[in-house]
Every structure is written in C-alpha cells, then in structure tokens.
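S.K.: Need coordinates for the below:
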Amino acid sequence: MTATAVTDPVDLGLDPTRLGYLDDHLRRYVESGRLAGTLVLIARGGEIGHLSACGLADRERNVPMARDTIFRIYSMTKPLTSIALMQLYERGLVQLDDPVEKYIPEWKNLRVYVMGSGPSLVTKPVSRPMTVRDLLSHQSGLTYGFLERTNVDAMYREKKIGMAELNGTLRSMIEALAGLPLEFSPGEHWNYSVSTDVCGYLVEVISGQRFDRYLHEHVIAPLGMVDTAFHVPPEKQHRFAACYGYAPNGIRLIDDPASSDYLHEPTFFSGGGGLVSTIDDYFRFCQALLNGGELDGRRIIGRKTLDLMTENHLPDGKDLASHALGRWAETTFAGIGFGLGFSVTLDPARAQISGSPGEYSWGGAASTTFWIDPLEDLIVIFMTQLMPSNAYNIRRELRAIVYGALAD
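M.R.: Have a look, this model is predicted:
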C-alpha cells in the first residue's frame, strides 16, 4: 500500500525526499494494521505544499481515504468555540475577568472537593470566583469523567457529564454541574475539562442565539467550512469515516459510519468536542488564524485578540508540567503553556519536540491534530480515526519528520 498524493507537490521550502519519509511512516502504520487510514496536509505561505492520503476511511466497506473524507474532530472543536466566545469579547459583551456566576447565577456558591463521596462528601468554599479566562484556559476547577483520576471524575461519569452521547442540552449540563464540587479552586491548577462546553453555553447566554447556530453564522459559514457541523447529513454519509479503537492486535470498529449517532442532529451541542469536519475545512480555519484572523476578506477575530489568545495564560509563565493536575490531554506538558483555547509552545528543547516558540495547537480524541507555527508560516493538519489519542506516539513523530523536511 502506498500513500497517494492528493495534490501535486508545491515547492514551498519543503524537501520532497524528506517528505517522502512522512508518507512512508504513515504507510507503515496502515500496513501494520495500527491505523485504518490517514490524511495529512502541510501548508506554508497560504499554499498547500503536501497533501497525501493513505489507507481506508472505512475498512469494513473498503472505502479509500480521500481529501473530502469527513472526520470526528472531537477536541479540535475547542479552538472554534474559543474564537466564538472571544468574538463576543471583541464586541464588549464579556470580559475575561468576569465571574462566571454573572452568566450562570446558580454557580454563585461553587465549592471545592475535599474528601469523601455521596452523603459523606466534604467540600470547602472556593478561594475566589471562577472567571471566563479560567474556562478558556482550563483553570476552572472543572474536570472530565473519562480521566478516571478522582472521586469528582466519578461523579461526572455517574451523571454522564461531558460524554459525547449525552442526551440533554448545554443547559441541563450547567444544571448538573451546579450540584457538583470543583476539583480545585479556580486558578490554582490546570485540568483538562468540560470548560469549553461551558464556553459554548456562555456564547448562547451572551449572544441570545443557540450555540450551534451562532458558531455556524459567525465562524463556520464566513470561512466557507462547508462540511463542518455537529452532525453528518444523509447526502454526506458516504464520505463519513469509520472510527476505530486500539486493540492489542490492531484496531476494532467502535463507531460505524452507517449507524453512528453523528448521523442525527444532537440536542447537546458540545463546544468541547462535538464537530465533524474535513481537512480542507480545518485548513481554512487554520489559515485564517495564521493570517491574523482573516481569510478571503472575511475576518472572524481581530489580530490583537488572537495574539492575546495564543499567549501563555498560566500564572508566572508556568508550563503544564508545573501547573497541571494529571497528565491526560492532547499535548505534552514540559515546555508547553496554555492560552485561550490552544496549547502554546514555550520551549521546544524542554518539550523535547521539534517546533518553534509561539507555535499553537491542539488535537482530538480520535488522534487528529493540528499545529500552526507563525515563525515558519507553517500549518500542519493530520486526520485519522483512532481512540484513544495516546495509543501511539504518532503526533511527536510527525513533528520530527515535518520539521526535518523544512529546507529553508
């Protein structure tokens, strides 16, 4: 099996021989049965220099991976949601230091977990109120049930909070969270969480528009992201990839594109992980960011606002290794900070990755990822469908190969 070039290569300072290492590497993943298929895009200066597909989008039906394949992007939804909330910031409708209780009154008396469970639960008051910036930077004290690290995580699982198949609404999630303690007082730590789902709810409250409609009208449609949505309509089902789970002897089907929940419009519009998209759609989003917030004459965010979002917002310049609880996320921790919706590279040497200071990125639960390197005028997007995202070290491997291919 070979990787298929989807576009003719363009000379953008990318060594074609070294880019061949990338295709060979991904082909080995597919031929060994560790991945069903892959799609990778590399762009510089606004032009695609490399776009190649390998393997199958749907192994059970022998559907080849293609440029227009639709993927579950899971947490790669988070940057779009963060942009949506910061658009409202730019309109003067919300401030980063606003207490969240201003928009969610029932969260006024949030408490922090101390010990115990059930009727013997012991909590304490928060040291300070949760702010909008805490939500955007995952310093809110909220968590995810799938982390399976603490008793608070277990409470989330019991109430199905943050689960993709949640049968409810953003509002019902907010009501459920009001009755649960935080992991820590806001600002004290970083913890990957449902914070961005709450950001989606704030977009609803502040804009007065249902979150999915706001996101489509103000981010997705202006950028011409024609295949990005919270579900896959019938006419596009044939392009929808299968999703697989890691197994000791290869992979196993865990979400069939012929019967997936994504074929139906949800009631819960997850700003933290609900979107499907294509590699071209996500490239348009990334290129708008690299352009300072604008693409083809349509601006989705101001240049200085984007600068603010891609700064490190962890206290005292800390990295995730020194400020985070646990180690589950879509990034490494040493040498990596966090902004408002993105991880931010502070020190590539400390992170032990190829890259540049100021690069920002994120990934999704099914092993998708992207990064934007303003210093190199570079965008890289990788699409596949394998859970969990830490099954293999493929993201770091891709970085090494891509940066090794930069000729100038």
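S.K.: Every contact and neighbour count from this point should use C-alpha atoms.
M.R.: OK.
S.K.: in the stretch 201-350 of the chain, which spans are helices?
M.R.: All helices of the stretch 201-350 of the chain, identified by DSSP state H, counting those that start in this stretch, fall at 211-215, 279-290, 303-309, 320-323, 348-351.
S.K.: Those helices: which one's closest to residue 362?
M.R.: For the helices of the stretch 201-350 of the chain, the distance to residue 362 is smallest for helix 279-290, at 11.3 Å, taking C-alpha to C-alpha.
S.K.: Tell me which of the helices of the stretch 201-350 of the chain approaches residue 186 most closely.
M.R.: Of those, nearest to residue 186 by C-alpha to C-alpha is helix 320-323, at 12.3 Å.
S.K.: For the closest one, buried residues please.
M.R.: 320-321, 323 (16 or more other C-alpha atoms under 10 Å).
S.K.: So what's the gap between it and the chain middle?
M.R.: 19 Å (C-alpha atoms, centre = their mean, to the nearest Å).
S.K.: got the end-to-end distance for stretch 128-144?
M.R.: 22 Å (C-alpha to C-alpha, to the nearest Å).
S.K.: Start and end of stretch 329-349, how far apart?
M.R.: Termini of stretch 329-349 sit 20 Å apart (C-alpha to C-alpha).
S.K.: for it, which positions count as buried?
M.R.: 329-348.
S.K.: how about this one, so we can line them up?
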Amino acid sequence: MPGFNATRLERIGGWMQSYVDRKRFAGASVLIAQGGKEVYYHDCGLRDVAQAAPWQRDTVARIYSMTKPVTSVALMMLAEKGLFHLDAPVSDFIPSFGEMTCLVEGATALDQVVPCETPTLHQLLTHTSGLSYAFNPGVLGQAMTDQKIEFHGDRETLAQACDRAAALPLAFAPGARWNYSIGIDVIGRVIEVASGKALEQFLVDEIFDPLGMDETRFSVPAQARDRFAACYTPLAGNAFSTGKVEKAEDSLRLIDGSDKSPFLKTELHSGGGGLVGTIDDYLKFTEMMRTGGAGVIGPKTLAFMMRNHLGSDIASMGPDSFAEQAMEGTGFGIGGAVLLDPARARALGSVGDFSWGGMASTCFWIDPVFDLSVIFFTQLIPSSSYPARPQLRALVHGAMT
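M.R.: Model (predicted):
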C-alpha cells in the first residue's frame, strides 16, 4: 500500500492558506486517514470573521448534502430488516405520492403533464425519481421556488413538506433521467414512517450514538454553540443560485451568522441537507462505510450502496440540474457518487471512489483502493464558486508515494 510524502502533504496547507489569503474561504480544515490512521490534518483561517474566531478542529459546520449518505445508510438499515424492498413505491409510506403526473417534454407551464408511475425508493435514493430542487432550472424548479418547497426552516413538518412536494408534477417520468433532487429528504420521511421514530431520533439511536458522533445533529448541540461557524457567499444575490449571478464586492458576504442561524434550533429535519457536525465526527461515519459497517450496517449492504446504480455515468442520463461534482465519468450509488473513469471525470482518484459534497463547499471521498477517507470542511455557498474539490484531489494523490 503506498504511503505519503510528508513534504508533498504540506502543499495542502499552503493551498488552503492561499484560499484564505485571497478571501475565498474564511476558514477551512482537511482530514486524511489511511487504513484508519490519521496521516494529515490542517486548519487555517476563521470560523467567524466578525468575531475573529479561529477555525479549529472542533469547529461545527453545516454539511448540507453530506447529510444524504447518512440518511441513505439509515434507510438501508431498515431494508436489511426486511421491512421493504427498494422497488417499493414511495406511496406505500407517503400516500400523497399515489397519483402522479410528470411534465411533458419541453413543457413551459405546470399544467402540461401526463400521468406517470409513482417513484420507487430506489429512484429517490439515486436521483432518478423525477423530483427536483428549487434551484434547478425549468418549470418544476421555478414552481418549487414560488411555493417555497425547500425542506428547511420551521414553517411546517417533514410530513407536510413531502405532501406539498407530491402535489407538484414530476420533471420527467421516474427512471427516465438523472436530476439532483429532494428525493433523500422524502426518504427521511419514509424512515420516520417505517421506524416509528422521528428522523433525528432514529439517526441518534442507530448511527450517531453507536459511532460516537456526539456533535452531529440537525440543530447545533448546546455544548458546541460557541464553536459554530458562520457561513458566507461571494454572490450579491441569492447564494443558493447555481446559475451565473453577480459577484458581491465582498467575496465573504455573511449569509448565516453563528449567533442567529436557523441551525441553532431546527424543527424540520432535512435528510437531504440538514445536519451540522465536526470533521472528526464525519470521519467516524466515512470510516464506518470504508471498513464495512462497524456493526451498524452489514458489509454486503455497504458494498451494494457504493456500486454504480445507473446504466452508465450521470452525463449519459441527460441531466440539466446542478450536481455537486463532475457528471462525466461519474456514476451514482445509494446516496453518493461513484467514480467510474477518472480521466473522463477530469479528477484524480481511484475507480470505485465513493463521494459527495455539500452546498457550503464541504466534501468527502472514500477510496477503497488505497483505504483512504478524505474530508474537507469550509463554509461558502454555493459549492460551485471555486474548483477546490478537484484541486484537493490532485494535491492528495500527488502526495502519495
């Protein structure tokens, strides 16, 4: 098994500091483990610019869509108990999805629809359900924006949010395309129905407590409030926009402070993007996945999750949505991306890498060839602002001997 060149590893710290010096990131941390042993950690910058508070190892950050693999593991834990099959329609758990329609090809209005099948649990997990996100282009994305179907905030319960999403047509017939979506938020509600527990309670009982992830929750733990990071954007308009928008004069414009954030007390638990936590907590989760379940979930189930569940790569399925990383040469498993061809993805890595990221520019990947877990934390929205993820991959692989 190749190791690491210490001098080359130190390049990572310089690269991170350059992002801080240029006011691209307020602060950041990276953690690399190989074979379960830490080989590199570095942090720099500030977790809160106004308070001049340093970014440290125990900083609590919003991980947004890095919540998705956690929720996906939870669903598969229930599947292991024989409670359902992945081809089950979601309407078995959420009846409002029983009578579905989808937009016709090229639709310009919300009423241009035809009847279609109900999405399955597998399609929700793999973003092939026909659901969307409010920030995605098209008729459905605009309708979600207008109706504020966002799966965050405390205006409604998770059950109510799912029912409102079910009232809209799908962007396409389930299984026809790949489209980044609220599908795993809906899976969060499926977990509640199937388990009889609130989503957070199920995660605490079945994943967080067994793994010792004591500071990963949907609300910032009381003991960690003085370590919660602020979140920034370089954009002048909507920070959650993934299109071309005007840059702000301040490249670190505050959009969610550490003292007044909705994450300090969250009622609606977003299984697709609602968790906060520390970098060491997330390492416990990635190491559980890398090593075969740690008694939390079966190794065969994890191997199944970390395979490509699409016919080819994401790009072959005609997506017009945002994604957290390259679509060419990248497939998708249960809750995360699977690297199929590093050359086509134009990013260093091993075939079979399992990964994903979050809207605030966090990311992780698990390399089964070199027994790696790599986690990067920062707090900048949107994650498409800078090419930090492929740059970090190049730095990590460039340091290997």
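S.K.: Give me the TM-score for these two chains.
M.R.: Once superposed, the chains reach a TM-score of 0.94 (TM-score structural alignment, normalised by the length of structure 2), with 386 aligned residues with a C-alpha RMSD of 1.4 Å.
S.K.: one step back: if you compare the helices of the stretch 201-350 of structure 1, which one is most tucked away?
M.R.: helix 279-290 (a mean of 22; mean count of other C-alpha atoms under 10 Å).
S.K.: mean deviation of that helix from structure 2?
M.R.: Here the mean offset of helix 279-290 of structure 1 against structure 2 after fitting is 0.4 Å, by mean C-alpha distance after the TM-score superposition for structure 1.
S.K.: residues in contact with that helix?
M.R.: For helix 279-290 of structure 1, contacts defined as C-alpha atoms under 8 Å, 6 or more residues apart in numbering pick out 39-41, 46, 67-69, 223-228, 294-295, 299-300, 306, 372, 374, 377, 379, 381-383.
S.K.: Going by neighbour count, which of those are buried?
M.R.: By 16+ other C-alpha under 10 Å, these give 39-41, 46, 67-69, 223-225, 227-228, 294-295, 299-300, 306, 372, 374, 379, 381-383 as buried.
S.K.: What range does the longest strand belonging to structure 1 cover in structure 2?
M.R.: For structure 1, the strand with the greatest residue count under DSSP state E is strand 47-58. Mapping strand 47-58 of structure 1 onto structure 2 (TM-score structural alignment) gives residues 37-48.
S.K.: Please apply the same query to stretch 217-227 of structure 1.
M.R.: Mapped onto structure 2 using TM-score structural alignment, stretch 217-227 of structure 1 spans residues 205-215.
S.K.: Now the terminal residues of the matching stretch, how far apart.
M.R.: So stretch 205-215 of structure 2: terminal residues 14 Å apart, C-alpha to C-alpha.
S.K.: can you check stretch 80-91 of structure 2 too?
M.R.: Counting by C-alpha to C-alpha, you get 20 Å between the two ends of stretch 80-91 of structure 2.
S.K.: With stretch 324-336 of structure 2 instead?
M.R.: 10 Å.
S.K.: Then stretch 222-229 of structure 1?
M.R.: 14 Å.
S.K.: From the rest of the structure, what touches it?
M.R.: 70, 216, 220, 275-278, 280-282, 284-285, 288, 295, 298-300.
S.K.: do you know how far the residue nearest the centre of structure 2 is from residue 276 of structure 2?
M.R.: Centroid-nearest residue in structure 2, with C-alpha atoms, centre = their mean: residue 65, separated by 2.0 Å. From residue 65 of structure 2 over to residue 276 of structure 2 the distance is 10 Å, taken as C-alpha to C-alpha.
S.K.: Any figure for the gap between residue 157 of structure 2 and residue 369 of structure 2?
M.R.: 42 Å.
S.K.: When the two are compared, which one has more neighbours?
M.R.: The neighbour comparison of residue 157 of structure 2 against residue 369 (other C-alpha atoms under 10 Å) goes to residue 157, with 16 against 12.
S.K.: can you confirm residue 71 of structure 1 is in a strand?
M.R.: Yes. Assessed by DSSP: H, G, I helix; E, B strand; the rest coil, residue 71 of structure 1 belongs to a strand.
S.K.: burial count for the residue mapped onto it from structure 2?
M.R.: Superposed on structure 2 with TM-score structural alignment, residue 71 of structure 1 falls opposite residue 61. For residue 61 of structure 2, the number of neighbouring residues by other C-alpha under 10 Å comes to 26.
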